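# With the input below, show me the fold.
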Amino acid sequence: MQAKSVRASHILLKSTQSRNPYDRFRDKQVTRSDADAEKGIREIRAQVENNLNLFAKIAQERSECSSCQKGGDLGEFTRGQMQKQFEDVAFALKVGELSQPVKSDSGWHIILRTG
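Just a heads-up that it's a prediction; the model follows:
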């Protein structure tokens, strides 16, 4: 049976092609290319994949989503609340599992399912 809701955290790197290429939390325009955003999220994933305890700390330091203030925690959500590319991956993960890089209209993410 598929879960009706999941809880997840994420780290987001935006690019100039993101739907809103601005980091509101740090009050700066994002100037990196899409390829550089993908490369950056892959590097971050390599840092956290063997030590998920680093996830929240790195989210606070690097994520370009306001959830960075909560270590990337997005809370619990149901289908239809997130962009489809993000949602499909979040719902497919097992609790405690880290995604491969995911591209959405917002940018490049890695997702950690927490519940």
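# Every contact and neighbour count from this point should use C-alpha atoms.
Fine.
# got the contact list for the closest residue to Arg32 other than its chain neighbours?
Take Arg32 and drop its neighbours on the chain: the residue closest to it by C-alpha to C-alpha, 6 or more residues apart in numbering is Ser15, 5.1 Å away. Taking C-alpha atoms under 8 Å, 6 or more residues apart in numbering, we find Ser15 in contact with 21, 30-34, 36-37, 107.
# For those, pick the one with the most neighbours.
Counting neighbours by other C-alpha atoms under 10 Å, Ala37 comes out on top of the contacts of Ser15 with 24 neighbours.
# I have a second one here; can you model it like the first so I can compare?
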Amino acid sequence: MSSSKGGGGGGGEVRASHILIKHQGSRRKASWKDPEGSIIKSTTKESAVSQLNALRDDIVSGKASFEDLASRFSDCSSAKRGGDLGPFGRGQMQKPFEEATFALQVGEISNIVETDSGVHIIKRTK
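Reported below is the predicted structural model:
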């Protein structure tokens, strides 16, 4: 009977930033940096994952900041804000994205997360 939707005691809101790389299997094959979708349509999921892993390595090793790489490489319009998606609660994001974000500690960066939008790395900020 009880629903896990909504802001019950264990839910609450989180805030996160992400870097999204779209690929040929993505739901929408266009982005702010590829309006025609020509790059996205020729990007395999494997290629998108390896691009993200390289970006994640640069962030974890301290070579680059999450926000800088998000603003340059993310296919999401949140790139303009360094990848910041703002606060959100349960039921507002695609399930794999939500589960990964709520499982992170503040400041932690996820491994690759797959959704219908593409592949992401997520940094929980609140």
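# Next, the TM-score between them, please.
The TM-score (TM-score structural alignment, normalised by the length of structure 1) is 0.93; 115 aligned residues with a C-alpha RMSD of 1.6 Å.
# re the thing from before, what about the residue nearest to Arg32 of structure 1, distance to Gln29 of structure 1?
Between Ser15 of structure 1 and Gln29 of structure 1 the computed distance is 10 Å (C-alpha to C-alpha, to the nearest Å).
# Now the common contact residues for the two.
Pro21.
# for the counterpart of Asp68 of structure 2 in structure 1, helix, strand, or coil?
Under the alignment by TM-score structural alignment, Asp68 of structure 2 pairs with Lys57 in structure 1. Each residue gets one of three states, and Lys57 of structure 1 gets helix by DSSP: H, G, I helix; E, B strand; the rest coil.
# Now Lys57 of structure 1: closest residue in space, sequence neighbours ignored.
What sits nearest to Lys57 of structure 1 in space, not counting adjacent residues and going by C-alpha to C-alpha, 6+ apart, is Gly71, at 6.2 Å.
# May I have the residues that are in contact with the alignment partner in structure 2 of that neighbour?
Matched across to structure 2, Gly71 of structure 1 falls on Gly82, judged by TM-score structural alignment. Gly82 of structure 2 sits next to 17, 66-71 when contact means C-alpha under 8 Å, 6+ apart.
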